[in-house]
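Q: just a sequence and a predicted model for now, questions to come.
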Amino acid sequence: MIKKIILSATFFTLPWLAVANVLELNKEAPTTYIVEKGDTLWDISSIFLEQPWLWPKLWRLNPEIDNPHLIYPGDVLRLVYDEQGEPQLIVEEATAPPVEITPREKPTIKLSPKLRKQAKKEPVATLPLHVIAPYIQYDHLLTQAQVDTLPYVIGSDEGYKSSMDGFKVYVNDDLIPGKSYAMYYVDEEIIDPETDKSLGYNVKLTGTAQVVRAGNMAERRPSTMLVNSANREIRSGNLVLPINEGQLLPSFFTMQSADPSLRGVIVKSATDGREFGKLEVVMINRGSEHAVKVGDVLSIQRQSPAVVETKDGPQYKATASRWDRLTSGGEAEYDMPEEPLGEVMVFKVYDQASMALILRTSKPARLLDIVAAPKP
């Protein structure tokens, strides 16, 4: 019986330059692993590899398997080595052993081993996209220019400042009849802590509507939309964007190590918390202007607390007295290392910022933690 788990084909189309690195197995990598329910490919690859994004080089085509990109919970993954000594991960296939039937009055019949396929439910996903989808659907990052120029709701047919399902709202633009639009309210401005410059405005979805009557702004006549879904109060001033603009997700992500020069910090989390863990969404202060790409994997790093030498011995700079900090001098302060504590994968790229999913953390990540290209 062939048992399989989904490894997205796209996931394995990484540029070979990205996977040309020498594979480094974890010191405690097992020789076999039984896939468990709830596993993701990142979880599994992290068990075997120091650099999980190099999974395609570890996984090889098994000619006994029609589709090597499918495995399921319960499958046994075995770590083997090829003729060149390179590690290889394969799925152990269940086969029917030779069967010999020897009743007294019948001839002996030998059955050759065969592979039988049995469809299974719920294959293991490349990444849990359902974690990303709500944030993509409900939140967005807009520039100052977009906030200043996008059309917006000017009122409703009831004369209220807010509306719910079934109301008609009016928009100061010539919208296309029959087309659906999303409405957003402008939340906080995101400031880059490193440059003090604006990264954009975080906007949140208030509802969706369909245009039922075109406007003519040359005659100061707004377009009319019928609200078909309201997530929260829809108010005058809510920005209007074509539905799904900038919101569509690929079915699968091609992962690659980020550009070696890339370095930034975490500036916000989807939950607005100060600490966050695996499968939470965060924003980093680097985007397309910094060569960030969808699928980039970055290491989360944190600077170890500063230590200074004082007359009483080494002390943490944060807790040392003001006198000790002033008199210790630069030469007395140690250059403390940055320690890795996890990885993130970029799934949405703006001009100056990006959204990323935390793939793994050994301890809670925090605002202002460093994100950088993983070290080889």
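A: Everything's here; your move.

Q: only C-alpha atoms from now on, for both contacts and neighbour counts.
A: Fine.

Q: can you tell me the element the residue lying closest to Ile358 once chain neighbours are set aside falls in?
A: Excluding the flanking residues, the one nearest Ile358 by CA to CA, 6 or more residues apart in numbering is Val344, at 4.3 Å. Under the criterion of DSSP states H and E, Val344 resides in strand 338-349.

Q: next one: Asp187
A: Element membership for Asp187, per DSSP H and E: strand 180-191.

Q: and the following helix or strand past that strand, what's buried?
A: Next along the chain after strand 180-191, taking DSSP H and E as the criterion, comes strand 198-213. Residues 199-213 are the ones in strand 198-213 that count as buried (16 or more other CA atoms under 10 Å).

Q: ok, stretch 167-178 next?
A: The neighbour-count check on stretch 167-178 (16+ other CA under 10 Å) flags 167-176 as buried.

Q: and for stretch 230-250?
A: In stretch 230-250, counting by 16+ other CA under 10 Å, buried: 230, 232-243.

Q: got another, please set it beside the one above:
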Amino acid sequence: MLKKAFTVLAGTMVAAAVCAAGAAQLRSNHPDSYTVRRGDTLWGISAKFLVKPWLWPEIWQANPQVRNPHLIYPGDVLNLSFINGASLKLEPSLHREGAAVPAIPLDALKTFLKDLRVMDSSAVSKAPYVVGLEENRLDGAPGQNIYVRGLDSQPGQRWAIVRPEHVFRGFDNGSDGTAIYGDELYANAALVKSPWEEDFNNGSGHYLRGRDMGLEVKVIGTAEMLRPGDPSTLLVVDSTSEIHKGDRLMPVNDNPYDPYFYPHAPQSLPKDGRVIAFTGAMDAVGPYQVVALSVGAKDGVDNGTTFAVWHPGEYIHDDVAGNSWRRGVGPHVTLPDEYIGHLMVFRTFDHVSYGLVMDGLRPVKKGDKLKLPD
């Protein structure tokens, strides 16, 4: 009886593996084998043989040889086989080179993983702040003392020095019940270069108003408590920018992110999720660039959540059904949304997330919609 039950269980596992492999369809021109190289990512490798690269956990976790897809190293050989459907076989190398292959290029995301946080504005405003600097200097540097108000700490404890940089806002659009979003440089950091493209006017005529979705702060240094008091005396240990009056202090985050990411569809699609900001460009971004999203942990989004990005269909005049000379009053039509590509969330906050554009047919722009991956 036990043997029979085991046989049924084994058959069920094989069926599940075949089903998973079927969902993760292979490209017609996939290679028979691939040798992992230094600089590869799991997503990039999967793109070589899967139609939908974000489904790589389905095919790899269904294969008993790959116990942990994150423990794949340069020199390992990935072989595809076709026994009862597609599966993947890993042939570990005898001499592994370097660290395991990451899911996404983490080196390009260090600033967003370690140095940036999106927090509630009220929490930032209540945080301890720098009130003065040694010898009444205008700015502070490593090796110098700073004076902080509102800090309850013991000597020797280290604190992160942060600077408010960016505000993400949501605006209710009463015309159709949807929301629109804007981002702007924080008013008290007007001289601080932000990684996000600045947009004081979000396109709807709103300036410095709207629903506060979070205040982005950047870690610019660390300081060690020397003498408690009000103000307290701290020593600047290191910094990437000059320390100014008004900079805030927050606990050091020793483990700001998880280096392992498993792409997966959201459990449910958050309402009206949008791309609200991006970096390194004036108008649009492409693969392996970072975007900010209008959804976060309180919307059910976690690390690895993968979205399809769609550009909203344009609202145009129907020149065929109406007089093209009377566009203001003639018939109009909204064109279908256009598919752009995929992005994967790599860090979440309450109402905002950071995502990495993984692939795309065309550039990603602000206002693009988030949908379930196809």
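A: Arrived safely. All values reported here derive from a predicted model rather than from experimental measurement.

Q: quick check: Arg60 of the first structure touching Val91?
A: No: here Arg60 of the first structure does not reach Val91: they are 10.1 Å apart, not a contact under CA atoms under 8 Å.

Q: between the two, which is the more surrounded one?
A: The residue with more neighbours, out of Arg60 of the first structure and Val91, is Val91; 24 against 14, by other CA atoms under 10 Å.

Q: the stretch 151-300 of the first structure: strands as residue ranges?
A: Taking DSSP state E, counting those that start in this stretch to define them, one finds strands in the stretch 151-300 of the first structure at 153-156, 162-163, 168-171, 180-191, 198-213, 223-230, 234-235, 239-242, 256-257, 263-269, 275-276, 281-284, 296-303.

Q: show me what the second one is packed up against.
A: By that I understand strand 162-163 of the first structure. Counting contacts by 3 or more CA pairs under 8 Å, 6 or more residues apart in numbering; DSSP states H and E, strand 162-163 of the first structure packs against strand 234-235.

Q: in the second structure, what stretch matches the strand it packs on?
A: Alignment of strand 234-235 of the first structure against the second structure: residues 243-244, by TM-score structural alignment.

Q: who touches the matching stretch?
A: Stretch 243-244 of the second structure is touched from outside by 130, 138-141, 220, with contacts defined as CA atoms under 8 Å, 6 or more residues apart in numbering.

Q: can you lay out the buried residues of stretch 230-250 of the first structure as JSON lines showing distance to Asp351 of the first structure?
A: JSON lines is the format used below for these (distance: CA to CA, whole Å):
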{"residue": "Ala230", "distance to Asp351 of the first structure": "29"}
{"residue": "Arg232", "distance to Asp351 of the first structure": "28"}
{"residue": "Glu233", "distance to Asp351 of the first structure": "29"}
{"residue": "Ile234", "distance to Asp351 of the first structure": "28"}
{"residue": "Arg235", "distance to Asp351 of the first structure": "28"}
{"residue": "Ser236", "distance to Asp351 of the first structure": "28"}
{"residue": "Gly237", "distance to Asp351 of the first structure": "25"}
{"residue": "Asn238", "distance to Asp351 of the first structure": "23"}
{"residue": "Leu239", "distance to Asp351 of the first structure": "20"}
{"residue": "Val240", "distance to Asp351 of the first structure": "20"}
{"residue": "Leu241", "distance to Asp351 of the first structure": "18"}
{"residue": "Pro242", "distance to Asp351 of the first structure": "20"}
{"residue": "Ile243", "distance to Asp351 of the first structure": "20"}
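
Q: ok now stretch 266-283 of the first structure, how far from the chain's centre?
A: Once both centres are worked out by CA atoms, centre = their mean, to the nearest Å, stretch 266-283 of the first structure turns out to sit 12 Å from its chain's centre.

Q: same question, stretch 51-68 of the second structure
A: 22 Å.

Q: fine by me, we can end here.
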